[in-house]
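Engineer: sharing a model that was predicted from the sequence below.
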Amino acid sequence: MLIKEELLMNYGAKIVNFTKGKYVFKENDDLVSYFQISTGTVKIVSEKKAGREFIQNISIQGDCLGALFLFLKHPYSVSAIAMENSRIIKLEKLCFDLMLKDNPKILLDLYKYTAENMHYTYLMKGFASESPSEKIMNLFNYLKKSKPPTDSYQVFLTRQQIASLTGLRVESVIRTVKKLQNLGILLVINRKIFY
């Protein structure tokens, strides 16, 4: 948890439930709140014309959504969409500002969180010169690192989402996953990928 739920609630936060596919916020919306995922998964996307989207990031329990925009005073430049039924903590901007003023250590935590996200962004941009296998394995390594250590990690992404995150075409993802499966690097059971 980036910021303890109890602290957020003490400053007036509310729990909002989002069903799969619902927007937490949309690109170009005005900044009004700090959001933190209590349970669930949310994708951060740039939306293109003709309904296409580019997934910038996938946020999980404990992650905050759009916090940096609260410091910029610009509208959101991305959208946040629930990938599954999710509980999101929502704290109005004025209350968020007061909480930061009263608890300056949170700024350091936000800074560390931002640095980790920038690392992820640079890692993803570095995929440009890699083979499809390397791109997919690097993505899976990054996702697996964010979970408790286990022998096998189930990848909770569709082939389309993997393609969007790596800059590959869906067909390339399907072929590459099959190739990695044949090499014994991945296991696919009932269309679910285990790494």
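Structural biologist: Everything's here; your move. Residues are numbered from 1 along each chain as shown.

Engineer: hey, let's count contacts and neighbours off CA atoms from now on
Structural biologist: OK.

Engineer: now do the helices in this structure.
Structural biologist: 5-10, 67-72, 93-102, 105-125, 132-145, 159-166, 170-182 (DSSP state H).

Engineer: for comparison:
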Amino acid sequence: MKRCIICLQELDLFQGLEREQFANLCQCTKRKRLSKGHYLFHQGETTSTIYLIKSGKLKLVQTALDGHETILDVCGPGEVLGEMSLYQEQNENSSAIAMEEVRICCFSKLQFESLIKQDPSFAMRIISYLGQKRYETMLKPSKEAGLTVKERLLRLFYRLAEQYGRKTPTSTLIDLKITQQELADMIGSSRVMVIQALKELKAANIIDREKRYFVLKDDPCISVHTFN
């Protein structure tokens, strides 16, 4: 019980809830483990479940009618999936696939509705949370418009470093095992183009590779704000 309460309290969405409300929520919470490659949910499914990632990482993959796959995002500990079911019942627009072993807390829509009845201010936090996520989703394409493959890739590395980076004296190791094809899928490019961009970034001493992890070198001439 204690670990679940701490897990919830770390989320902005649950800030301000009374301890008794946390306890009631945790008592009804289901826990799930996923092995690498297993699906949390499939594109097109209708779900009324909200998922909180406690550990591990999942990728959100959208499959087009022609079979082409695009990785929309990589989600890690503390992030919430399926939250749109709080707003309306709709089909998932992507599949969530475990990139490693993942532990998840599962909440039903009814549990959130019960919290709203107990604490109406919780509804405002949900509205604010969903609004911010929608704004970030809408803003992403406009930020990348007109950028080269190398620029989009570097921007992606900075974002991943911010989310999953482990700082060293001269660099940041991105604690995420990700393939060249997955990088290509995330920026909407081909693997060939990504390989070329990686060569150029490595030649410029901006990125490197340690085993299966990418490393972003510290460079005072490059500012992360340039790519935000």
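Structural biologist: Everything's here; your move. Small disclaimer: the values here were computed from a predicted structure and weren't measured.

Engineer: quick one: which of the helices of structure 1 is nearest Asp151 of structure 1?
Structural biologist: Nearest to Asp151 of structure 1, of all the helices of structure 1, is helix 132-145, at 10.1 Å by Cα to Cα.

Engineer: please enumerate residues in contact with that closest one?
Structural biologist: 124, 127, 153, 155, 162, 166, 168, 172-173, 176-177, 180, 195 (Cα atoms under 8 Å, 6 or more residues apart in numbering).

Engineer: which residues touch the residue nearest to the spatial centre of structure 2?
Structural biologist: Centroid check for structure 2 by Cα atoms, centre = their mean gives Cys75 as the closest residue, at 2.3 Å. Contact analysis of Cys75 of structure 2 by Cα under 8 Å, 6+ apart lists Lys57, Leu58, Lys59, Leu60.

Engineer: what separates Glu79 of structure 2 from Gly67 of structure 2, distance-wise?
Structural biologist: Computed as Cα to Cα, to the nearest Å, the Glu79 of structure 2 to Gly67 of structure 2 distance reads 28 Å.

Engineer: and for the counterpart of Leu72 of structure 1 in structure 2, the neighbour number?
Structural biologist: Taking TM-score structural alignment, Leu72 of structure 1 has Gln88 as its aligned residue in structure 2. Neighbour count of Gln88 of structure 2, defined by other Cα atoms under 10 Å: 9.

Engineer: Asn190 of structure 1: neighbouring residues, count only.
Structural biologist: Neighbours of Asn190 of structure 1 using other Cα under 10 Å come to 6.

Engineer: trace it over to structure 2, please.
Structural biologist: Asn190 of structure 1 maps onto Lys211 in structure 2, by TM-score structural alignment.

Engineer: just Val177 of structure 1 next, same as before
Structural biologist: Checking TM-score structural alignment: Val177 of structure 1 goes with Leu198.

Engineer: state the distance from that match to Lys36 of structure 2.
Structural biologist: When distance is defined by Cα to Cα, Leu198 of structure 2 is 26 Å away from Lys36 of structure 2.
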